[in-house]
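Fold the following, please.
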Amino acid sequence: MLTRLCLVRHGETAWNTERRLQGHTDIPLNAHGIAQAHATAASLATERFDAAYSSDLARARQTAEAIAGRCLLTPTFDDRLRERHYGAFQSLTYDEARARFPDAYHRFETRDPGFALSEGGESLIQFAERVRATLEAIASRHRGGSVLIVTHGGVLDIVHRLATGMHLQAPRNFGIPNAALNWIAWDGAAWSLISWAEQRHLDQSLDELPNT
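The predicted structure is shown next:
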């Protein structure tokens, strides 16, 4: 019995356009991001979801509320769906983080799986385990159904790897645009990829994340 999950990256924020690491910093959508959230809501208006979940950060909440309202759902906000905690990198642009913390940035850029970012940051292994456990719990709760999840780019990086078997350290070769649709399935034992980065409903969408 397959459980389908539709995962949506939140709409655009001002920090996305600046290539600034947001992590757990609570940044709202910009005007374009709000328009994207409503476009995504319209694209999903005919889908039947059994439940909706979202990160509790504002950019995800705003996106989820737009979609859930159109789909007649009440989203559950869950801090386990937050972006990776980037520690000392949070609020810096990628270039600033590289210049200020060259050694740490090299380990981040090369996807060292056990490297935990300073000031409360998560390692890739810790982050991936959080994402895996959260998604499996949600899928098990709605076995055989369809679930909407609004989350973040880093979470979706882990999701694609879970569904395809791609190693945590492998450079990214797939897109993660703001407000795109990403569908995966759970059979009770393993994840599989249905479709990825659907964005026909969007006129323009950023994928400012590094290809690492």
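
only C-alpha atoms for contact and neighbour calcs from this point on.
Noted.

From the contact counts, what lies against the longest helix along the chain?
If you go by DSSP state H, the chain has its longest helix at helix 124-141. On a contact count with 3 or more C-alpha pairs under 8 Å, 6 or more residues apart in numbering; DSSP states H and E, helix 124-141 meets strand 3-9, helix 153-164.

One more pass at 10 Å, please.
strand 3-9, strand 51-54, strand 146-151, helix 153-164, strand 181-186, strand 191-198 (3 or more C-alpha pairs under 10 Å, 6 or more residues apart in numbering; DSSP states H and E).

Pull the distance from the helix or strand just after the shortest one to the chain's centre.
Beyond strand 51-54 on the C-terminal side, the first helix or strand identified by DSSP states H and E is helix 58-70. Going by C-alpha atoms, centre = their mean, to the nearest Å, the spacing between the C-alpha centre of helix 58-70 and its chain's C-alpha centre is 14 Å.

Same question for stretch 158-175.
13 Å.

need the contact list for the residue most central in space within the chain.
Note on the chain: the residue nearest the mean C-alpha position is His152, at 2.5 Å, using C-alpha atoms, centre = their mean. Counting by C-alpha atoms under 10 Å, 6 or more residues apart in numbering, His152 makes contact with 7-11, 22-23, 54-55, 57, 59-60, 81-84, 176, 178-179.

before we move on, back to that, so which bits of the longest helix of the chain are buried?
With burial defined by 16 or more other C-alpha atoms under 10 Å, the residues of helix 124-141 counted as buried are 124, 127-128, 130-131, 134-136, 138-139.

One more, so I can put them side by side:
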Amino acid sequence: MPDKDAGTPRVFLVRHGETEWTISGRYTGRSDIPLTTNGEAQVSSSAAKLVGAGKIINPARIAQLFISPRTRARRTYELLFDEAAQKGLETKYEITEDIREWEYGTYEGLLTAQIRSGRKERGLDTERSWNIWLDGCENGETAAEVSERLDRIIKKIRKFQGPYMYGEKEVDVVLIAHGHILRAFAKRWIGFELGTALPMMLEPGAVGVLSYEHHNVDEPAFLLGLNMG
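Purely as a prediction, here's the structure:
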């Protein structure tokens, strides 16, 4: 059976590898935490399986990369692409604050339980527990502020992918960033408000894929499965 969406541009979401704060579950926004040894191995493993000529992420098909300024994301880029690939991509990547992690403000470095306990002590959340997607972060970003910067990237992506929905030009995109912001990006990609319940997981060093249905830039979608052939 032919693939009715073959050739449709894709957007790859790459979460940086493990850090010490990833292990403990601490909220890591602006804190510039490096990858652990295992975190580097996670990314290298994904690169070996998924990146290269004839593989899911083919550097020759990439038109643009958006990379968070944080060290853990920039190191992930270095591990994901070998020197030859990086040379071909050197004019195609943008290091941008628009894809940095959610600004956690007062909650930076805390655990979820600590955040909820602290808010309760301050008389907040009397009817339900704190939910970042609805409540944002004290002295940090609201969901609306996060959506605004992610929508800027989405607008850029659709502008240059839109004319090539049938593969007339190779215009795949790669985002290398963080757990919360990439899940937020996925929600905005399909037009969901960040407060919409849509449980998602993206492990350190893992890759997610977004695309479009019916070769139509106005029908953004999750790409739940890829044919490895």
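
Please state their TM-score.
With the length set by TM-score structural alignment, normalised by the length of structure 1, the two chains reach a TM-score of 0.79; 195 aligned residues with a C-alpha RMSD of 2.7 Å.

on that earlier part again, how about a markdown table for the buried residues of helix 124-141 of structure 1, with distance to His167 of structure 1 added?
Putting those into a markdown table (distance: C-alpha to C-alpha, whole Å) gives the following:
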| residue | distance to His167 of structure 1 |
| --- | --- |
| Leu124 | 11 |
| Phe127 | 14 |
| Ala128 | 11 |
| Arg130 | 16 |
| Val131 | 15 |
| Thr134 | 19 |
| Leu135 | 18 |
| Glu136 | 19 |
| Ile138 | 23 |
| Ala139 | 22 |
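
closest to Arg161 of structure 1 among the residues you listed?
Nearest to Arg161 of structure 1 out of the buried residues of helix 124-141 of structure 1 is Ala128 (C-alpha to C-alpha; 9.4 Å).

With adjacent residues omitted, what lies nearest to the equivalent of that closest one over in structure 2?
In the superposition onto structure 2, Ala128 of structure 1 corresponds to Ser147 when matched by TM-score structural alignment. Of all residues not flanking Ser147 of structure 2 in the chain, Arg188 sits nearest, at 6.9 Å (C-alpha to C-alpha, 6 or more residues apart in numbering).

That neighbour and Val11 of structure 2, how far apart?
13 Å (C-alpha to C-alpha, to the nearest Å).

the more surrounded of those two?
Looking at Arg188 of structure 2 and Val11 with other C-alpha atoms under 10 Å, you find the greater number of neighbours at Val11, namely 25 against 19.

just checking, what residue in structure 1 corresponds to the more buried one?
Checking TM-score structural alignment: Val11 of structure 2 goes with Leu5.

Burial check on the spatially closest residue to that match that is not a sequence neighbour, number of neighbours?
With sequence-adjacent residues excluded and distances taken as C-alpha to C-alpha, 6+ apart, Leu5 of structure 1 is closest to Val147, at 4.8 Å. For Val147 of structure 1, the tally of surrounding residues (other C-alpha under 10 Å) stands at 21.

One more: Tyr86 of structure 1?
23.

In this structure it contacts His24, no?
Yes. With contact defined as C-alpha atoms under 10 Å, Tyr86 of structure 1 counts as touching His24 (7.7 Å).

what touches both of these two?
With C-alpha under 10 Å, 6+ apart as the test, Tyr86 of structure 1 and His24 both reach Gly121.

now Ala52 of structure 1: how far from His160 of structure 1?
Applying C-alpha to C-alpha to Ala52 of structure 1 and His160 of structure 1 gives a distance of 20 Å.

Quick check on these two: which one has the bigger neighbour count.
Ala52 (25 against 22).

if I look at that one, how far off is Gln90 of structure 1?
28 Å.

before we move on, the earlier item: tell me roughly how far the longest helix of structure 1 lies from structure 2 on average.
Aligned to structure 2 and superposed, helix 124-141 of structure 1 gives a mean residue distance of 1.9 Å (mean C-alpha distance after the TM-score superposition for structure 1).

so how far is Leu193 of structure 1 from the aligned partner of Ile95 of structure 2 in structure 1?
Here Ile95 of structure 2 is matched to Phe77 in structure 1, going by TM-score structural alignment. Using C-alpha to C-alpha, Phe77 of structure 1 is found at 24 Å from Leu193 of structure 1.

One more: His142 of structure 1?
For His142 of structure 1, the distance to Leu193 of structure 1 - C-alpha to C-alpha - is 18 Å.

One more: Ile184 of structure 1?
5 Å.

More neighbours: those two, which one.
Shown here are Ile184 of structure 1 and Leu193; by other C-alpha under 10 Å, Ile184 has more neighbours (21 against 18).

Need the counterpart of the more buried one in structure 2.
Match for Ile184 of structure 1 (TM-score structural alignment): Leu210.

same check, this time on Ile158 of structure 1
So Ile158 of structure 1 corresponds to Ala184, using TM-score structural alignment.
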